[in-house]
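K.L.:
what follows is a protein structure lacking sequence information:
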């Protein structure tokens, strides 16, 4: 058996998880070996998020538009299932990261568990509705690249002038796009998703308890996201105001 055949014979989920684990370990022990112990885990988490976010968006787009029968309750295609496996592997890896380094961070641990519940039930329980979940994945991860660069810059802005410049440069456009995606596009799609499921058209393939839990989890995630970006807008406003006051004085 050649190496290509061997790789293709490994189930997607453990293969993807192993890749994310390897990337995390390389980041922690090699890429960020000179960073402080406090920052190394967070930075390594950002790197695996970079390897997940943008690729997941591109894969999800392809998986959605390659299915001519796509709708809120269509059966999952093999490619859609592969994309779900990719995201499940990432969230499992990042959940391990939080459980090891930040076991008291209940908010993020709860977020990852809830997200995994949505992905796993869609992928392995009902086998339908991947269109809905992948659109939500796109909305959640389309800002991932910018957010991770912003997070890495924020981690080093106190001791690196370049990191501070990157942080200050990225903050306004990142917050603006994040606000539009999470504050407008996300709620609009979830509303349409909710109205479709409420009509009962999916009850024969997606049990009501499943789609209700999906709506609840996504609604809570969007609410927390809106609160987070609002706090960041307020912090940015006061930071700019203090800077202006210092210049005037």
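P.N.:
Great, that's in hand. In this text the structure is predicted, and so the values were computed from the model without any measurement.
K.L.:
all contacts plus neighbour counts: C-alpha atoms, from now on.
P.N.:
Noted.
K.L.:
the longest helix anywhere in the chain - contacts with which helices or strands?
P.N.:
Across the chain, the longest stretch assigned as helix under DSSP state H is helix 208-248. Under the contact criterion of 3 or more Cα pairs under 8 Å, 6 or more residues apart in numbering; DSSP states H and E, the helices and strands touching helix 208-248 comprise helix 106-120, helix 161-180, helix 186-198.
K.L.:
distance between the second one and the chain's centre?
P.N.:
Between the centre of helix 161-180 and the centre of its host chain there is 18 Å, according to Cα atoms, centre = their mean, to the nearest Å.
K.L.:
for it, buried residues please.
P.N.:
163, 164, 166, 167, 168, 170, 171, 174, 175, 178, 179 (16 or more other Cα atoms under 10 Å).
K.L.:
closest one of these to residue 142?
P.N.:
Set against residue 142, the nearest of these by Cα to Cα is residue 178 (8.8 Å).
K.L.:
leaving out chain neighbours, which residue sits closest to that closest one?
P.N.:
In space, not counting the residues next to it along the chain, residue 178 is nearest to residue 143; the distance is 6.5 Å by Cα to Cα, 6 or more residues apart in numbering.
K.L.:
next up, a structure to set beside the first:
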């Protein structure tokens, strides 16, 4: 949906006005994040990182849709980048939940970990920051000043940069654990 909206945007910039299609995509995304947030609050209330991520994302989408009415183009680009990793992450997460009691899940988890971490690192550790850098440069140039108030784009950039930094730390920690596990298995075989 976001890709379709991007393709139909007339003269796209990070401050383009939201079209009717943009608003539909924002509303759908808001609904998704609300339902997913409810799911986490009910079933995983201690997963503070994901709960905060959903609250921050909702803030950005809600202000873009209902207060500012501009800027969806930038968020759809970020949304597409984030969703590139979702299928692999969902399978990896489900396999991780069941790996202790299902050998097939453990094998799938081990098999998916390196390619998932590599994809996540590329998309959320390299491409995402490059896009955000372009957004910051655009907003700092003052081009959007009459369309998107400074408080809005500054708060959006704070939320997005924080999310990217957390993503980088998250994947770095998983890489470290993966390498430790491989070293442990290699040392165990030697003994």
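P.N.:
Perfect, thanks for sending it. Computed from a prediction, not measured in an experiment: that's the story for all the values here.
K.L.:
how close are the two chains, by TM-score?
P.N.:
Between these two chains, after superposing, the TM-score reads 0.96 (TM-score structural alignment, normalised by the length of the second structure); 191 aligned residues with a Cα RMSD of 1.1 Å.
K.L.:
ok, back up a step: in JSON lines: the helices and strands packed on helix 208-248 of the first structure, plus distance to residue 49 of the first structure.
P.N.:
As requested, these are exported to JSON lines (distance: least, Cα to Cα, whole Å):
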{"stretch": "helix 106-120", "distance to residue 49 of the first structure": "13"}
{"stretch": "helix 161-180", "distance to residue 49 of the first structure": "16"}
{"stretch": "helix 186-198", "distance to residue 49 of the first structure": "20"}
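K.L.:
out of the ones you listed, nearest to residue 9 of the first structure?
P.N.:
Proximity to residue 9 of the first structure, assessed across those by Cα to Cα, is greatest for helix 106-120 (21.4 Å).
K.L.:
if we look at the closest one, which residues are touching it?
P.N.:
84, 87-88, 91-92, 94-95, 98-99, 103, 133, 213-214, 217, 221 (Cα atoms under 8 Å, 6 or more residues apart in numbering).
K.L.:
where in the second structure does the longest helix of the first structure fall?
P.N.:
For helix 208-248 of the first structure, the aligned range in the second structure is residues 150-190, judged by TM-score structural alignment.
K.L.:
after superposition, how close is that stretch to the first structure?
P.N.:
When the first structure is overlaid, stretch 150-190 of the second structure sits 0.5 Å from its aligned residues on average, using mean Cα distance after the TM-score superposition for the first structure.
K.L.:
check stretch 24-31 of the second structure too.
P.N.:
Compared with the first structure after fitting, stretch 24-31 of the second structure deviates on average by 1.0 Å (mean Cα distance after the TM-score superposition for the first structure).
K.L.:
the residue nearest to residue 98 of the first structure when sequence neighbours are not counted - how many residues pack around it?
P.N.:
In space, and not counting its chain neighbours, residue 98 of the first structure is closest to residue 109: 6.6 Å by Cα to Cα, 6+ apart. Residues contacting residue 109 of the first structure under the criterion other Cα atoms under 10 Å number 19.
K.L.:
what of the one 5 residues further on?
P.N.:
Other residues near residue 114 of the first structure come to 19 when the count uses other Cα under 10 Å.
K.L.:
what does stretch 134-145 of the first structure rub up against?
P.N.:
Everything outside stretch 134-145 of the first structure that qualifies as a contact, by Cα under 8 Å, 6+ apart, is 49-50, 53-54, 56-57, 60-61, 64, 80, 84, 174, 177-178, 181-182, 185-186.
K.L.:
what's the residue nearest to residue 98 of the first structure aligned with over in the second structure?
P.N.:
The pairwise alignment with the second structure assigns residue 109 of the first structure to residue 51, based on TM-score structural alignment.
K.L.:
element containing residue 50 of the first structure?
P.N.:
In this structure, residue 50 of the first structure sits in helix 40-65 according to DSSP states H and E.
K.L.:
and that helix, how far out from the chain middle?
P.N.:
For helix 40-65 of the first structure - counting by Cα atoms, centre = their mean - the centre lies 7 Å from the chain centre.
K.L.:
tell me what that helix is packed against?
P.N.:
Using 3+ Cα pairs under 8 Å, 6+ apart, the elements in contact with helix 40-65 of the first structure are helix 12-26, helix 78-101, helix 130-141, helix 144-156.
K.L.:
sec struct for residue 142 of the second structure, please.
P.N.:
coil (DSSP: H, G, I helix; E, B strand; the rest coil).
K.L.:
what's the burial count for it?
P.N.:
Burial measure for residue 142 of the second structure: 12 neighbouring residues, criterion other Cα under 10 Å.
K.L.:
do the same with residue 160 of the first structure
P.N.:
When counting by other Cα under 10 Å, one arrives at 12 neighbours for residue 160 of the first structure.
K.L.:
right, I'll leave it there.
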